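> fold the stuff below for me.
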Amino acid sequence: MVQLTKTIIFKLKNQEYGANIEQIRSIERVQDIVGLPQSSDFIKGIINLRGQVTPIIDLRTRLGMEEEVPTEQTRILIANVRDVQVGFIVDEATDVIDIAPEHVEDAPELVTGVDYRYIKGVAKLEARGMLLLLDLDHVLNYEEMDEVLEVAVD
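Got it, this is the predicted structure:
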């Protein structure tokens, strides 16, 4: 039996991306984010999510895209990143789909607009075309993760 991977589909700059649903705890509407002085530009701040301080990362900014003003469709993907709850701002969360392993290829090193280290693979899907699969565990390097940890603990 083929092991399908449940994948959440989200948009950044009108491009669809996917992430393994096992990393995602919830999908939230954008709420008031408390900004933090002297933090990286992609760390937007923190929110209080059900009693837990959660650092918020702007995934657009992190991936080198220009920042956008949140819209009604903007969502925060609450994810587990190396045992820390982190929120990722995305333009829109659109779907959850199953992807068969034979539809996924390794990411080429020259993927336009996104650092290939963040990409787990590329899914070729009939209905959607090509879908970049992000590895949320690698979107932050260890130094940046330390910065996020400091935010989450303080």
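> C-alpha from now on. contacts and neighbour counts both.
Fine.
> what residues of stretch 92-103 count as buried?
Within stretch 92-103, the residues that count as buried by 16 or more other C-alpha atoms under 10 Å are 92-93, 99.
> another for comparison:
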Amino acid sequence: MPMTRQSEPEQYLSFQLGTDVFACNILQVKEILEYHRLTSVPQMPAFVHGVMNLRGTVVPVIDLAQRCGRPASTILRRSCIVILEAGQEGQRQYVGILVDAVHEVISLTADDILSAPAFGNHLRPDFIAGVTHRQHGFIMLLQMDKVLSIEEMASLSAPAGVQIKAESLCLMG
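Got it, this is the predicted structure:
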């Protein structure tokens, strides 16, 4: 009788946002840094907390709580910036996410990951890769390429006046 091969476990970095625990695939994580003051950028969406210099590269830092529709993060003693590689093939770039605390790396097999419930969830469905249950409750697994979609975030940062002007020109022409 042939043996069925169990799915290989994947590793996820778990972190805190408010009272909830989230996780992302560890393969996207490049670094975890202590929080330090960032440079703000005018006319950016509220969830863009600022930019930082990472060894000569300007890296945008996203307040993950705000990006997920929650109130802005309060900077605490354990606040961290997790540097991720996000975007589509050929357009990958480093993006930092501001989180309240980093917990641990967890290993999960496909059997450990459940579909996210269709109700009672305040996140966009395309942001969620699944959920898993641990000792202290559920962990929401985030689809970071969707959460940190460069194209979507860029469209949200276009100043409203520019959009209105462009629409007016189309109507006049």
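> show me the strands in structure 1, by range?
Assigned strands in structure 1, in chain order: 5-12, 15-20, 24-29, 43-49, 52-58, 75-81, 84-90, 92-99, 104-105, 119-125, 129-134 (criterion: DSSP state E).
> what sits up against the shortest one?
If you take C-alpha atoms under 8 Å, 6 or more residues apart in numbering as the criterion, strand 104-105 of structure 1 is touched by 121-124.
> one more time with 6 Å, if that's ok
Contacts with strand 104-105 of structure 1, where a contact means C-alpha atoms under 6 Å, 6 or more residues apart in numbering, come from 121-123.
> give me the mean distance between that strand and structure 2.
Here the mean offset of strand 104-105 of structure 1 against structure 2 after fitting is 1.0 Å, by mean C-alpha distance after the TM-score superposition for structure 1.
> equivalent analysis for the fourth one, please.
In the superposition against structure 2, strand 43-49 of structure 1 averages 0.7 Å from its aligned positions (mean C-alpha distance after the TM-score superposition for structure 1).
> go on, the second one?
Aligned to structure 2 and superposed, strand 15-20 of structure 1 gives a mean residue distance of 0.6 Å (mean C-alpha distance after the TM-score superposition for structure 1).
> and that strand, which stretch of structure 2?
Mapping strand 15-20 of structure 1 onto structure 2 (TM-score structural alignment) gives residues 20-25.
> for the matching stretch, buried residues please.
Under the neighbour-count criterion of 16+ other C-alpha under 10 Å, stretch 20-25 of structure 2 has 21-25 buried.
> that older thread, tabulate the buried residues of stretch 92-103 of structure 1 (CSV), appending distance to residue 64 of structure 1.
Output for the buried residues of stretch 92-103 of structure 1, formatted as CSV (distance: C-alpha to C-alpha, whole Å):
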residue, distance to residue 64 of structure 1
92, 18
93, 19
99, 27
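> what sits against the spatially most central residue of structure 1?
Closest residue to the average C-alpha location of structure 1: residue 88 at 5.0 Å, with C-alpha atoms, centre = their mean. Residues near residue 88 of structure 1 by C-alpha under 6 Å, 6+ apart: 56-59, 76-77.
> need the strands of structure 1 in TSV (columns: distance to residue 68 of structure 1).
As requested, these are arranged in TSV below (distance: least, C-alpha to C-alpha, whole Å):
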stretch	distance to residue 68 of structure 1
strand 5-12	10
strand 15-20	14
strand 24-29	15
strand 43-49	12
strand 52-58	9
strand 75-81	12
strand 84-90	10
strand 92-99	12
strand 104-105	30
strand 119-125	22
strand 129-134	20
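> the ones you listed: which one's closest to residue 144 of structure 1?
Proximity to residue 144 of structure 1 (C-alpha to C-alpha) singles out strand 43-49 among those, at 9.3 Å.
> what span of structure 2 lines up against that closest one?
Aligned by TM-score structural alignment, strand 43-49 of structure 1 falls on residues 48-54 of structure 2.
> who wins for neighbours among the contacts of strand 104-105 of structure 1?
The residue in the contacts of strand 104-105 of structure 1 with the most neighbours, by other C-alpha atoms under 10 Å, is residue 123 (23 neighbours).
> that one against residue 134, yeah?
No. If you go by C-alpha atoms under 6 Å, residue 123 of structure 1 and residue 134 don't touch, sitting 10.8 Å apart.
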